[in-house]
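> Let me see the structure of the following:
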Amino acid sequence: MSRRTILVLGNANLDLVTGCIDDWPEPGTETFLPQSDFRTGGSAANTALTLQRLQHPSGIISAVGNDPAGQMIAQQFSGPHDHVSALDARTSISVGILHACAERTFFSTNGHLDLLDLSFFEAATDSVDMSGRLALLSGAFTMPALLPDHDALLGLLKERGAETAIDPGWPGSGWTEEARDHAMVWLEHSDHVLLNEKETTGLADADTLDQALVWFAPRLRKGARLIVKRGPVGALCLCDGAVVECGAKDLSVFDTVGAGDAFNAGYLHAVASGLGIDQALAWGISVAGSVISEFPRSFSPLKPAA
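Next comes the predicted model:
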């Protein structure tokens, strides 16, 4: 099977995931939690690591801070397509507190992510052959310096022959008019728009997913796909007005952090391998299910039953 190279551009940071808790503790007290995992995180890095486990030709274009945390992250990306720079800043850190209901709360610092802008990605990709490759731009809302030029970077990738995908994540201030304006412009240069259900309805300013799909339909480029990740329900694709759905299996899940990023890896792996939309959705769901069923996360090869 011929497989195109996937390049992931975006955020890499350090994650401390711990839990679970039922009730938030009172200030000034100490709570002991039964489990924790200290690992590389950030939506772009999560997807890139999952692609490594799928043994798909791939790489990440990102940066870390010039501290021990940054060194730890950079050591995981030493492949021929990886480009991880060390910037003069502290590495961004996220602390994820898992709740018994399977939801989570994040406390994050931006750190080096504040320095990732258009000039960084232009320089990092200057000598990279993009022709025929699939490029995912991930975590836009975690990189404030890139926001004004996010569409310019997408345009540059397309001009250089890449098929483009975006997963901007959730805007820190919610779906304000400014955030929605940014994201609507990005649709014009995107071949694959990867969002979860809340992000889909938030961007569309809709009350239901059906209303959101009606809003998206005329705003997607011809042939472009909106992929909606629906957690335990599965996923769907909207393309040229038609909707394709794929269900998910019941899983016993403890740690859902990075589920959408793992889905992105499975989905893009299938697309870059020439598979159809039904198989691509199934791959995304299966890979995500395999990853979030682990705690702590593994580095071993993934062979999901897609």
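
> From here on, just use CA atoms for contacts and neighbour counts.
OK.

> For stretch 71-83, which residues meet the burial criterion?
73, 74, 76, 77, 81, 82, 83 (16 or more other Cα atoms under 10 Å).

> Inside helices: which ones of these?
Members of the buried residues of stretch 71-83 lying in helices (criterion: DSSP state H): 73, 74.

> ok, the buried residues of stretch 71-83 vs residue 39, which is closest?
For the buried residues of stretch 71-83, the closest approach to residue 39 (Cα to Cα) belongs to residue 73, at 8.2 Å.

> Tell me who's in contact with that closest one.
12, 13, 14, 40, 64 (Cα atoms under 8 Å, 6 or more residues apart in numbering).

> likewise residue 285?
With contact set as Cα under 8 Å, 6+ apart, residue 285 has these partners: 234, 235, 248, 263, 266, 267.

> Could you also give me the structure for this next sequence, so I can compare it with the first?
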Amino acid sequence: MDLDLLVFGDTALDNFHEVEKLPKKDEAADVVSSRRFYGGMGANCAIAAKKLGLNVGLVSVIGTDAEDYRTYMEKQGIKLYLKGIFGETTKSMFFKAGDTQISFFHKGVTEQLDGLNPLQEFGKTLPKNVNTVYNARTYLRMQHISCKHYSNSLKIYNPGYGTFKFDKTPNMFKSIVSLTDVLMLNHHEAKHLESIGYKPKLKTDQTYIVTRGKDGARVYLKGSVVDVPAYETKVVDAAGAGDAFNAGFITARIKDYDILDSVKIGNATASYVVEDWGCQTNLPTWDKVMDRYNKIK
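Next up is the predicted model:
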């Protein structure tokens, strides 16, 4: 096996601003603290999975302002398939006051992932034998190619907040879901898709997982629905929890845990990330995840 996990997804630079209050229209508020972190749904999952012990690759694009991020990922041992593009890397801006926040996203060059054909761009350098393929966000054309090319791999899809761009469900999105083994959404994304008339129709061998924050995750298997509890901990910031969940779930599946135990391991992994600022700041090792996994009832 060339890689345990190959991630197709974004890189981003995250800027977190803690404010005294979220201002109303035409008002202002004081910033208490500001922090800059590495992020992006794809990269977050790749880094977290590497920390858990997997051999990981990342297919993405990166701007000319993020060479430090490229170097960081290389030092972490991620096998990179990056297309460098002149311009700014995607930037996320989070303004948080207590339990509420407002988020802004500067698309940057990462939006060009939608037009990336990894087979043409990276050719024979792409690994042939991959245990699991993870597609992050809604770069539909690239993701459709990855699903077709790695038809024998376990395929996991988390379209994330890209779903909020949909006012109707694209046919290519439906096609990617049909080629996917596990579909993951958070409860906000699932609710939005339902509001535009989309609800996954599972094949016998497909799984649908909805993460629900402190309420854990709900797992839809053919003919059954199971709720899996979260690990209770103090939440400092929830950004990146879903990406860590995905990494934990994928690692568990590769290690031959069943679906429900893999969800529990995903919840245990996410519990560490929410305890600090930044999506990659407080990533656990496999041993630490196992400690919390064994404590989830």
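
> The longest helix seen in structure 1 against structure 2, how far on average?
In structure 1, taking DSSP H as the definition, the longest helix is helix 277-292. In the superposition with structure 2, the average deviation recorded for helix 277-292 of structure 1 is 0.8 Å (mean Cα distance after the TM-score superposition for structure 1).

> Show me how far that helix is from its chain's centre.
Distance, stretch centre to chain centre, for helix 277-292 of structure 1: 14 Å (Cα atoms, centre = their mean, to the nearest Å).

> Pull up the aligned stretch in structure 2 for it.
Under the alignment (TM-score structural alignment), helix 277-292 of structure 1 falls on residues 259-274 in structure 2.

> Tell me which residue of structure 1 lines up with residue 185 of structure 2.
Using TM-score structural alignment, the equivalent of residue 185 of structure 2 in structure 1 is residue 195.

> Run a quick neighbour tally on the closest residue in space to that match that isn't next to it in sequence.
Leaving aside its sequence neighbours, residue 195 of structure 1 sits nearest to residue 228 (Cα to Cα, 6 or more residues apart in numbering; 5.2 Å). Neighbour count of residue 228 of structure 1, defined by other Cα atoms under 10 Å: 25.

> right, and residue 228 of structure 1 touches residue 243 too?
No. Contact between residue 228 of structure 1 and residue 243 fails when scored by Cα atoms under 8 Å: they sit 10.5 Å apart.

> unless I'm mixing things up, residue 154 of structure 2 is touching residue 205, no?
No. Contact between residue 154 of structure 2 and residue 205 fails when scored by Cα under 8 Å: they sit 11.4 Å apart.

> shared neighbours, the two?
Common neighbours of residue 154 of structure 2 and residue 205 (Cα under 8 Å, 6+ apart) are residue 181.

> Looking at the two, which is more packed in?
Neighbour totals were compared for residue 154 of structure 2 and residue 205, and residue 154 leads with 19 against 10 (other Cα under 10 Å).

> quick one: contacts for the alignment partner in structure 1 of that one?
In structure 1, residue 154 of structure 2 lines up with residue 163, judged by TM-score structural alignment. Applying Cα under 8 Å, 6+ apart to residue 163 of structure 1 gives the contacts 132, 133, 134, 135, 157, 190, 191.

> cool, residue 177 of structure 2 as well?
Contacts for residue 177 of structure 2 (Cα under 8 Å, 6+ apart) come out as 157, 183.

> repeat for residue 109 of structure 2
Residue 109 of structure 2 sits next to 61, 62, 63, 85, 86, 87, 88, 89, 90 when contact means Cα under 8 Å, 6+ apart.
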